[in-house]
Structure formats: C-alpha cells, structure tokens
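# let me see the structure of the following:
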Amino acid sequence: MTASGTGPVPQDLTVPVHGGGLTVTRWPGPGPLVIAVHGITANSLAFAAVAEELPDADLYAPDLRGRAAGAALPGPYGLAAHVRDLLALLDHLGRRQAVLLGHSMGAFVAALAAARHPERFPRVVLVDGGLGFPAPAGTDIDELLRAVIGPAMQRLSMTFADREEYLAFFRAHPALAPHWGPWVTAYVERDLTGRAPELRSSCVLDAVRADGADVLGDPEVLAAVHQPQVRGALLWAERGLLDEPRALYDAARVAAAGLDPDRMPARRVDGTNHYSILFPPAAAEVAAAVRASAPGGVGG
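Modelled structure (predicted):
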C-alpha cells in the first residue's frame, strides 16, 4: 500500500544500465510518462507523496547510481552518468519522451538531460534545485557539501546500533521532524543498509562527491537551466535545508539569474523547506506543475 493508503501502489522494476541493474520505483497510471530524479543523498521514495497527487500519471523514480538500491552500481559517477541512466530507462520502457521532475541535485540532472536531449525530455519541473551558483575556485568539495547539506552529509560517516537509533537521527532533523509520518519513515528506511550494530546509509561517498562537484562547479551543469531548449518550471522552498529562514533561493537571487519567465517561470512555494516541499500539502503544488508540463495534461 501507499503511505496514506490511497493512490497507486508502488512497484520496483530493474532496468539494465552500465554495470548492472538500475532499480526504479513505479507508481503506475494510465497517463503521461513522468520520470522523477531525487537529491544527492535521497532515494526514489522521496516522491511518494507527489505520486499520490498524480494518480493518472505513469511515474518512475530511480534509486540513482550510488544510492539505496542503486548503491552497488559502479562508477564513473557524476551527473552525466545519471543522464545516461535516464536515457536507458526511457529506452527500456520503449518510450520516446518523458516529463522530468527533479528535486535538489536531481533538478540539476533534469536540466542537464533536457539540455543534452530536448527531443527526449521536452519539459522539466525543477524543485529547489537546478539553478546553480558556482563555488569559488579551490573549494574543498567535502567541506562545502557539509556546509550546504549538513546532516545529510554527516550521516554518511555514521553507524547506527539499530533501526530505532537511525530513525531517531532523522526525527531530530529540524526540516523533517515537523512533517514526520509514513512518507518520511519509508523514505529514510530505504536508505538503511548493513547489519546491527553497524547499520549505515547506503549512499556511496564517492558518488556523492562526484555529483556534488558537478553541481558546484561543472560549467555545463551550471549552464543547463539557461539553455533555450530547457523548458518547464522552477519551484523553490521558502526555507532552507535545516528549516532555517535563509533558503537555497530567494526572489532576488532568482531574478539575478536572469531566467526567461516564458521558458522557465519560477515561483516560491510558501510554508515549505527544502524537504517538505515534496510532502503534503506542498506535494499538490509540485504535482500541479508536473500536470501543467505534461502533454495533454495529467489527471489529478
């Protein structure tokens, strides 16, 4: 069953990619194809609440290379590898096009995929990501990732005695605690691997570093959202990764980036932080943006 007991029941499938099989969660529906791309230390179940708001969409969300069920897939890592995996998924499904929904780092993947392959990914919905600001030259990637994503990076070097200790770590997260529920529990548990008393995150540190380096400094990645063939919408959260008032984006920074409002309209989702923008009730607003981007619309 889904987290709320309603909506499409998710199912996992395996897609052949370089080095093995890419595990993809599908929320089946009769409507347009949507591929959802998660953040740097996340997994496919980040999109469970959005999927419930899109019962008529056929929504697929991979566990990206180096995370959760994709942890065993080998390098090379980096955003270009994720783009290749998305193309492999689309080809495996026998489909020519899909709407891309990307959150956080996944939004950068979505923008890069659309910039390189607009005939396959004609529309994107970028959620609290995709619009980048390059890091200063010589920046230590690990140090900057710790500064930006905080506990998400911290947990990669931690072990946990049991499941409850692991869940307690997440329940203390200021951006997640107020929204704790079935969606969050299922999402964080998908990341857990190992055996007690040394349970740990499934995220591969080398994959996180490679992807982080691309988001923070790769010229093609940073330019992708500005390419004329990349069309869709950008939604940003009102608050930050730790639910702090300073968010990743604000109206001034978005305006300074010079996005074409006709090609990539941008708007804030009020009352949300970097994570809760994918949870109820904000999930409905994300779903509405996907619905507006899909050919022929997506039922709600």
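# please count neighbours and contacts with C-alpha atoms only from this point.
Noted.
# now do the SS call for residue 178.
What DSSP: H, G, I helix; E, B strand; the rest coil gives for residue 178 is helix.
# contact partners for it?
Under the criterion of C-alpha atoms under 8 Å, 6 or more residues apart in numbering, residue 178 has no contact partners.
# and the strands in the stretch 101-250 of the chain, which stretches?
Secondary structure of the stretch 101-250 of the chain by DSSP state E, counting those that start in this stretch: the strands cover 124-127, 192-195, 198-201, 232-237.
# the structure of the following sequence is requested for comparison with the preceding one:
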Amino acid sequence: MTPTGTTPAAVSAGPEPLSFEELRVPVPGGDLAVLRWPASVPRAPTVLALHGITANGLSWGAVARHLAGRATLLAPDLRGRAGSSGLPGPYGIDAHADDVAVVAEALAPERPVLAGHSMGAFTAALASVRHPERFGPLLLVDGGVGFPAPTHLSPDELMTAVIGPAMDRLSMTFQDRTAYREFWQAHPSFADRWTPETEAYIQRDLVGTEPVMRSSCRLEAVRTDGIGLFDEDVLAAVRSLPVPATLLWAERGLMDEPQGLYDPGRLAAAALDGTGVTPLPAPDTNHYTVLTGESGAALVADLLLKSAGVESA
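Predicted coordinates:
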C-alpha cells in the first residue's frame, strides 16, 4: 500500500486540484486503487468516500479541497472503474460493500465516517449494515434511499430508464482527451461549471491510446451494479442502519432538470421516520454538482466534519 500516482494536469480556470496519493489495497481478485488526501493536523478523523456508478475516486476532489486538511479522505476507485478496472467480478453492490470493509480495515481501522454519492450511497448503506463494526456515521449524497422497481420492466429496460445516457458513453470511443473533455462540457449538468477538479475527475476515467480512447468503466460491472440497485437487501439497508445518517439531496436531476431524484413528496413516500436518516436539501445543485460544484462540495465537507465531531471553520 504505497503511493503510485498524483493528480493529472488540469487546463481550465478555477480551483486547482489537491495532490493525492494512490494506494493499492489487496481485495479478492487483485488490488483496489484508493486515493488518499492526508490530513494536515494531528489526530484528524478519516472519511471513506464512495463514488457513483460510472465515476471514480476523483469525483471527491472538490470535497477534499474543502476539507482543508482537517480530515484524511480516502476515495477508492470501485471494482471495475479507473484504477480498479482490472479487478474481475463478481460485481454488485454487495461486492463493493465488502471491498470497502477491507479498505477500512487496512487504512482506517478506527471506524471512519462513511460517505457515498449516488450508487456509492447505496453501497455505503449496505456496507454499514453488513459490517457495522467497521464504520461510523453515514453521509448519503443524492442516493441510498430507493424505490421498488417497476415489475413490468426487464433488467435492460431498468438500466435504460435509470442510467441510459451513462451506459451509452461506455460504448463510445474518443479521438483524444480534448474530445472527451468537450463531450463532458456539453453535458447540461456541467455547463458553466467546469473546473480543473472536474477535468481531473473525467480524465481519470479515460483509457486507451489515440485515436481510440474510451471510458475505463467495465460495462459488465456497471450493468450488474445498476440492476443490483433494485435488490431487496440494497433497498432495505437504509432501514437497518446501525448508525445515524444524513441524506443530502440535490434539488435538480442528472441532466440538470428541475425534477431531482428526491423531493419532499418522494421523501415523504419513502417513510424515513424511525430510520435514523435525516434528509437535508442542497440548494442550487444537481445530481453531479452536489458533489463537484463549489457550494455542494463545501456543504458535503461541512457535514462530513460535523459527523466526525470536528468544528467547521
């Protein structure tokens, strides 16, 4: 478990990414890549943070900057993505949950705060239930609370309904890194919100050589994980948490549309009373910028520090 990398160069205006270490943690089938932003103060807490279904650990880069060294942040590339793309199956939310427990044992044995965005939030909830001795409080960022799947849809139809555009990207090729940047900059959720941290995050995903480059995400992993989000155990995890949790929900959706994944009506229907989950809105954010945007990342960092018992600045 030694450092093997630093942040790639960024080219856009905005905050510069912080340097990080890339560690390798042995898990079943090989090594999991884990990004680490170390704390700069003594006796600082540790946060273990999980990314979304087609993302990677650098999606937490803006949060790392806002933590400002007051906590160590660990962000793995989950099995089948970026630095962990070579790991074989079996995939699925339960496999990720068990991998995360191994990371906690190796790098954060004193029950870190556990956070997750989107699919990572469902993984965090299940990991907390399956391995309650490993983790402290939870922060679920625009995910973790689900709804039963429509019974008339096939698994492929479910995937199309939930993450169709993201799945399409995994089959695309790009001439070079500039083409990949331009593809993402055209995404409505990132319009006018591009930063060097966003650049570093999306470029970590790109593999291959010019003129045939592609996403590092393994299609089999993404498909298995997406279908797994509707598994009964995954949906039930948020109702069996052994620790308190905050659900930070974005006001807008995956394509920056007005309807987000959650709203007061949907949260009321989810009946979270008695679960220990406290919903909290993140104003003026969408599904992506609740994590990567300035206001979203600052709010996430503040909530992580409060969960760890650290007074925010």
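# mind checking the TM-score on these two?
Here the TM-score for the pair of chains, by TM-score structural alignment, normalised by the length of the first structure, is 0.94; 297 aligned residues with a C-alpha RMSD of 1.8 Å.
# take the strands of the stretch 101-250 of the first structure and lay them out in JSON lines including distance to residue 61 of the first structure and mean neighbour count.
Shown next, in JSON lines, are the strands of the stretch 101-250 of the first structure (distance: least, C-alpha to C-alpha, whole Å; neighbours: other C-alpha atoms under 10 Å):
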{"stretch": "strand 124-127", "distance to residue 61 of the first structure": "14", "mean neighbour count": "30"}
{"stretch": "strand 192-195", "distance to residue 61 of the first structure": "18", "mean neighbour count": "15"}
{"stretch": "strand 198-201", "distance to residue 61 of the first structure": "19", "mean neighbour count": "19"}
{"stretch": "strand 232-237", "distance to residue 61 of the first structure": "19", "mean neighbour count": "26"}
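# same list, these, but as TSV with distance to residue 24 of the first structure please.
Output for the strands of the stretch 101-250 of the first structure, formatted as TSV (distance: least, C-alpha to C-alpha, whole Å):
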stretch	distance to residue 24 of the first structure
strand 124-127	19
strand 192-195	17
strand 198-201	19
strand 232-237	23
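# now for the ones you listed, which one comes closest to residue 291 of the first structure?
strand 124-127 (9.8 Å; C-alpha to C-alpha).
# same for the closest one, what does it pack against?
On a contact count with 3 or more C-alpha pairs under 8 Å, 6 or more residues apart in numbering; DSSP states H and E, strand 124-127 of the first structure meets strand 99-103, helix 105-116, strand 232-237, helix 283-293.
# what's that strand aligned against in the second structure?
Using TM-score structural alignment, strand 124-127 of the first structure lines up with residues 138-141 of the second structure.
# contact partners of the matching stretch?
Contacts for stretch 138-141 of the second structure (C-alpha under 8 Å, 6+ apart): 113-118, 121-122, 124-125, 243-249, 290-291, 300, 303-304, 307.
# let's go with 6 Å and repeat that
Identification of contacts with stretch 138-141 of the second structure by C-alpha atoms under 6 Å, 6 or more residues apart in numbering yields 114-117, 121, 245-248.
# so which of the helices and strands packed on strand 124-127 of the first structure gets nearest residue 174 of the first structure?
When these are compared by C-alpha to C-alpha, strand 232-237 sits nearest residue 174 of the first structure, at 14.9 Å.
# which other helices and strands contact the closest one?
Helices and strands touching strand 232-237 of the first structure, by 3 or more C-alpha pairs under 6 Å, 6 or more residues apart in numbering; DSSP states H and E, are strand 124-127, strand 266-269.
# now do the helix or strand following that strand: distance to the chain's middle.
Under the assignment DSSP states H and E, the closest C-terminal helix or strand after strand 232-237 of the first structure is helix 251-257. Distance of helix 251-257 of the first structure from the chain centroid (C-alpha atoms, centre = their mean, to the nearest Å) equals 22 Å.
# before we move on, the earlier item: so which of the strands of the stretch 101-250 of the first structure is nearest residue 250 of the first structure?
Minimum separation from residue 250 of the first structure across these (C-alpha to C-alpha) falls at strand 232-237, 7.9 Å.
# and that closest one against the second structure, how far off on average?
After superposition onto the second structure, strand 232-237 of the first structure sits on average 0.5 Å from its aligned residues (mean C-alpha distance after the TM-score superposition for the first structure).
# so what touches that strand?
Residues contacting strand 232-237 of the first structure (C-alpha under 6 Å, 6+ apart): 123-128, 264-269, 272-274.
# what range in the second structure does that strand sit on?
Mapped onto the second structure using TM-score structural alignment, strand 232-237 of the first structure covers residues 245-250.
# could you do stretch 39-49 of the first structure as well?
Taking TM-score structural alignment, stretch 39-49 of the first structure hits residues 52-62 over in the second structure.
# contacts for that stretch, please.
Residues from elsewhere that reach stretch 52-62 of the second structure (C-alpha under 6 Å, 6+ apart): 51, 75-77, 117-120, 201, 292, 297.
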